[in-house]
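Chemist: Show me the folded form of this:
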Amino acid sequence: MIQPKPVSESRTLLTDLVFPPDTNHHHTIFGGKVMAYVDKIACIAAMRHCRKPVVTVSSDSFDFLAPIKTGEAIHLEAYVTWTHRTSMEVFVKVGAENLLTGEKRLTARAYLTFIALDENGKPTPVPPVIPETEEEKKQHAHAEERYALRQKRKLELEVN
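Modeler: The predicted structure follows:
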């Protein structure tokens, strides 16, 4: 059996400054740019957890809650919340910080699923995850429900 790993081993942080080329005509960061950041940081968290190459399988929830403006910092935090045999669910929080006032706010949240790959590009088992904080325990407690919804959605897509 693969040894379980604590969530803290996958936790990944990223902070960057939002410049004018990153933004739209509203002077807020492009949603696609945020999505690219989210996919990248989630990939790093998943690889830290399993120490294998991974591929993104789904983004079953991506909620934009508030815009991030030119000149603000974008801050992302990602960690593995739950694992199945070869898959990992990763939660990502996106925040903004006004660097002049210190005001911080949550701007987006997302759940992504990754599959670990072996040296032949085939799915390979991943370690179970051990939640540590209250937030992680809540995420973990509801993960099987999210997994079941993903499986249901996958079956519905195969039928159509």
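
Chemist: When you work out contacts or count neighbours from here on, use the C-alpha atoms and nothing else.
Modeler: OK.

Chemist: If we go by neighbour counts, what in the biggest helix by length in the chain is buried?
Modeler: Counting by DSSP state H, the longest helix found in the chain is helix 134-159. Within helix 134-159, the residues scored as buried using 16 or more other CA atoms under 10 Å are 136-137, 139-140, 143, 147, 150.

Chemist: Give me the distance between residue 38 and residue 119.
Modeler: 26 Å (CA to CA, to the nearest Å).

Chemist: Looking only at neighbour counts, state which of those two leads.
Modeler: A direct count of neighbours by other CA atoms under 10 Å for residue 38 and residue 119 places residue 38 higher, at 26 against 9.

Chemist: Would you do the same for the sequence below? I want to compare the two.
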Amino acid sequence: MDAKKPKESLIISTDQVLVNDLNNYNTLFGGVLMKKLDNSATLSARRHARVKECVTASTDSIDFLNPVHQSDSVCVESFVSYTGNRSMEIFCKVIAEDMITGRRRMAATAFLTFVALDENKQAVPVPDVIPQTEEEKFLYESGEERAQTRRVRRKHSKQLTDIIGLEKPWEKGEYLYGENISQFG
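Modeler: Here you go, the predicted structure:
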């Protein structure tokens, strides 16, 4: 399997910001942006692995750096920045551009991890990455550290699921907001 350059998985998607995309502060809903990031990152992962399906394994971080307003366009750029054997880290950056003034600013950055699947929904090996630019090299060289952080976080999440329960609080007779809710049912 031949290694690939990050630019081979590059996806660039630009949209206008619509009134339905805005929260009560008249800025882009974080969830709307998260959907845009996931869509773009999915295409980058599929383009890199050249498979029909890739699934999101994790969203490591989304750092909201500057608000996005209705007068802005929102441009999401994504590409594969690091790979494991069967996983791909996708780096996303979001650039907001004021359509009136032309002023551009970094609105957000994010790291998402994807797994490529075969026709039987089984994880398959993915090509390695050959970074070219200074940005790509920085992301690649720091990728193993982020991968290790993901492994620690995943282990912690698995431990947590062994501890937390699925019971409804009112079925356990626990207190909610200082009141014993079993008295209501």
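
Chemist: returning to what we had before: which bit of structure 2 covers the longest helix of structure 1?
Modeler: Aligned using TM-score structural alignment, helix 134-159 of structure 1 spans residues 134-159 in structure 2.

Chemist: So which residues of structure 1 form helices?
Modeler: 31-50, 134-159.

Chemist: Relative to residue 126 of structure 1, which of the ones you listed is closest?
Modeler: helix 31-50 (5.6 Å; CA to CA).

Chemist: neighbouring contacts of that closest one?
Modeler: 5, 7, 9-14, 22, 53-56, 76-80, 88, 90-92, 94, 110, 112, 114, 116, 126-127 (CA atoms under 8 Å, 6 or more residues apart in numbering).

Chemist: can you tell me the mean distance of it from structure 2 after alignment?
Modeler: Once fitted to structure 2, helix 31-50 of structure 1 is off its aligned match by 0.4 Å on average (mean CA distance after the TM-score superposition for structure 1).

Chemist: mind listing what the nearest residue to residue 113 of structure 1 once chain neighbours are set aside touches?
Modeler: Leaving aside its chain neighbours, residue 113 of structure 1 sits nearest to residue 89 (4.6 Å; criterion: CA to CA, 6 or more residues apart in numbering). Shown in contact with residue 89 of structure 1 (CA under 8 Å, 6+ apart): 80-83, 111-114, 143.

Chemist: again with residue 109 of structure 2
Modeler: Taking CA under 8 Å, 6+ apart, one finds 61-65, 91-94 in contact with residue 109 of structure 2.

Chemist: Could you export those residues as JSON lines, including neighbour count?
Modeler: As requested, the contacts of residue 109 of structure 2 are exported to JSON lines (neighbours: other CA atoms under 10 Å):
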{"residue": "61", "neighbour count": "10"}
{"residue": "62", "neighbour count": "17"}
{"residue": "63", "neighbour count": "12"}
{"residue": "64", "neighbour count": "15"}
{"residue": "65", "neighbour count": "12"}
{"residue": "91", "neighbour count": "23"}
{"residue": "92", "neighbour count": "26"}
{"residue": "93", "neighbour count": "20"}
{"residue": "94", "neighbour count": "26"}
